[in-house]
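Asker: sequence? don't have it. structure:
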């Protein structure tokens, strides 16, 4: 039985890259796991093996809620949630995201992610806890209704509050008014918050998020013929103490999306380890003789990363740099319309009321994984002072 203040509220923030879940009042989430899931169509499973009944963290798809258009035309499928289940390679397993353009498109997957958070990670009964869900500033009425429907009808939550990401960021640092620059996996959003409300007219977004930068890094390494071997595609054998030999393994039934997911995990770690925002705008000639930084890949080969350490993060400030990365041509069409971070900040503030601009300029908050890149804060500050 739900007892008001006696039980703590559960907070869930389903981002485009990771899902964070935990208890209100604690300073960090208890569970952090990827927002993508592995999916195997039951047809494939029945043919492949009936032996492996690994349903511990696999939420069976339950279509007990009225289906949206996005849920039609799908056979039964088994979903695998959480970094452990995803880390295990399975035949025919596709890696799927519930999001399309930053908005939830597949509620089945969201359901399985919430289920995993409650039952596997937090080990709670959702009936007994009030819920606080973080939602993007761009969330539509329809999305909110669907969220509430799922929470109340399936999970029987006693109470529910949907709060905007930017507002929560602002409150978390003890401010009611601020400009929140949220650098997530799928996009960057700049949102002005005034007295605890998001000023929708001032919200600016850019499709360049952490995953985009990771893809740029992968393409750039590929052009230098550095191939990232996914973790499952080799075994390391110790031939002499401390000396290893890599043996390639072949799994013909691995899906392309799983291979890409596994490579992205590694590329993302390279990015987080070696990349940093340059102090001045990136320029090919000035950075050509920059010292290299070495990084050891899981298969034992050591790669050297030079100018890319600065070039990749600088895409956040100067999106037109993408055109100089081999293999990213598909982005070239929309590149001209994408603005750099400092421009987005200025643009967002200038769309707000004159009276609060000064206050917004004096409390810019950085949130999200991409915004925590080394030297990004210093560079943004410098660029804004120069404008």
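Answerer: Everything's here; your move. Here the structure is a predicted model, which means the values were calculated and not measured.

Asker: alpha carbons only for contacts and neighbour counts from here, please
Answerer: OK.

Asker: how many neighbours does residue 310 have?
Answerer: 22 (other C-alpha atoms under 10 Å).

Asker: cool, and the one 5 residues further on?
Answerer: Counted by other C-alpha under 10 Å, the residues lying close to residue 315 total 22.

Asker: check contacts around it.
Answerer: In this structure, residue 315 makes contact with 213, 321-322, 340, judged by C-alpha atoms under 8 Å, 6 or more residues apart in numbering.

Asker: can you redo these as JSON lines with neighbour count, secondary structure and distance to residue 12?
Answerer: Formatted as JSON lines, the contacts of residue 315 follow (neighbours: other C-alpha atoms under 10 Å; DSSP: H, G, I helix; E, B strand; the rest coil; distance: C-alpha to C-alpha, whole Å):
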{"residue": "213", "neighbour count": "23", "secondary structure": "helix", "distance to residue 12": "26"}
{"residue": "321", "neighbour count": "17", "secondary structure": "helix", "distance to residue 12": "35"}
{"residue": "322", "neighbour count": "22", "secondary structure": "helix", "distance to residue 12": "34"}
{"residue": "340", "neighbour count": "17", "secondary structure": "coil", "distance to residue 12": "30"}
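
Asker: and here's the other structure:
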């Protein structure tokens, strides 16, 4: 990121809350395609104007014979959540990076044309990317935007740098806990230190832990396994007492047309809702007595089944830090403390105090209650031998943490000093894909 240290460490309030004159001149768009949601908006704005699920539905329609078929992609807030006969479900990202490019143009089109109502040929586009993105992926994204959307200019920027920038920092230890990956990325003077990048598929492991826990029930408290039938398949339900079997009727007309991929998505969505409503993180590490002393949470599922969750509601959150509830094993992914330790060990000793003094916490799963305090305590333990003041930037505003990379891109693309970094359409035509690696460091 070729910006001065003074620029990268400037006070965030100087940049973020209004569209700047520079942003208006170029009318740049910022697009952040994440595993959970896609965010799109104008450079200089404080929040994206469009936020919709990246997961999409698709239906196949035949005209005449089987060789003449049309696949329709359903995007937006009602794209996958609206039940459709025979609709399958997909997501183009794995491990935080694009692996299936087929739906990507449709996602970009939905973001720019249908949500922002913009002509992409009139707006430079800044894209975000994870620190471990491949060069082939970066070039493919540039190709799509230049060749299919005819954008006048393009840039792709690293999520870690952008999250640091959103916090007003040029040097930072960025801890990002998203939907598919938890990562720790060291940033120094606006550049990612690639040898220090550490990542782990902890969020899916926490999700699977919660799914199994809910499905199996808990005989110790007299709770049967919860049926995770989504509301879209339920015709009616009757109120029942806590921990009693639910009384509900399915919509029979929807059973034949419900696909396995849609049902899997819907069941996991119910688990996500339960996580958002019940799961917490113990700030001092796992302790049975401390967990039992925390206030329980009552939760009702779409079927009408309800239960009260006590200490076990902290188990999915504990997966991020220890695996003792899972029995251990070499096949389990590294925990957050292990990621932080690996990241710090891979950086120069002289830089570690600056990183620990500028920790940035971001990502939707970082919002779990108690997560920031637990990370602070883990960092204090890990940093025992490093002479540094430990300081975590963890905004209380959920939008600032969920959308940190987008916000950093909004700030970056609105700076007058950034204009020199855009890859123009003319440069793309002259130099081809190689210009991406040369310009987007």
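Answerer: Noted; the coordinates are in hand. What you see is a predicted model, and the numbers here were worked out from it, not measured in a lab.

Asker: Can you tell me which of the contacts of residue 315 of structure 1 is closest to residue 251 of structure 1?
Answerer: Of all the contacts of residue 315 of structure 1, residue 213 has the smallest distance to residue 251 of structure 1: 28.3 Å, by C-alpha to C-alpha.

Asker: Which residue in structure 2 aligns with that closest one?
Answerer: By TM-score structural alignment, residue 213 of structure 1 lines up with residue 206 in structure 2.

Asker: Leaving out chain neighbours, which residue sits closest to that match?
Answerer: In space, and not counting its chain neighbours, residue 206 of structure 2 is closest to residue 316: 4.8 Å by C-alpha to C-alpha, 6 or more residues apart in numbering.

Asker: so which strand or helix has that neighbour?
Answerer: Mapping residue 316 of structure 2 onto the secondary structure by DSSP states H and E places it in helix 315-318.

Asker: quick one: that helix aligns where in structure 1?
Answerer: Alignment of helix 315-318 of structure 2 against structure 1: residues 311-314, by TM-score structural alignment.

Asker: before we move on, what about stretch 134-143 of structure 2?
Answerer: Residue span in structure 1 matched to stretch 134-143 of structure 2, by TM-score structural alignment: 140-149.

Asker: mean deviation of the following helix or strand past the helix holding residue 316 of structure 2 from structure 1?
Answerer: Under the assignment DSSP H and E, the closest C-terminal helix or strand after helix 315-318 of structure 2 is helix 336-345. Once the two structures are superposed, the average separation between helix 336-345 of structure 2 and the matching residues of structure 1 is 1.5 Å (mean C-alpha distance after the TM-score superposition for structure 1).

Asker: List the buried residues of helix 336-345 of structure 2.
Answerer: 336-344 (16 or more other C-alpha atoms under 10 Å).

Asker: check contacts around the counterpart of residue 158 of structure 2 in structure 1.
Answerer: Residue pairing (TM-score structural alignment): residue 158 of structure 2 is matched to residue 164 of structure 1. The contact partners of residue 164 of structure 1, taken as C-alpha under 8 Å, 6+ apart, are 134-137, 198.

Asker: Residue 135 of structure 1 now?
Answerer: So, once contact is read as C-alpha under 8 Å, 6+ apart, residue 135 of structure 1 ends up touching 13-14, 162-165.

Asker: Isn't residue 373 of structure 2 up against residue 283?
Answerer: Yes. Contact between residue 373 of structure 2 and residue 283 holds when scored by C-alpha atoms under 8 Å: they sit 5.4 Å apart.

Asker: residues contacting residue 59 of structure 2?
Answerer: 71-73, 86-88.

Asker: What is the most widely separated pair among these?
Answerer: Based on C-alpha to C-alpha, the longest span within these runs between 73 and 86 and measures 12.5 Å.

Asker: Surely residue 167 of structure 2 and residue 361 touch.
Answerer: No. Between residue 167 of structure 2 and residue 361 there is no contact, the gap being 9.6 Å when judged by C-alpha under 8 Å.
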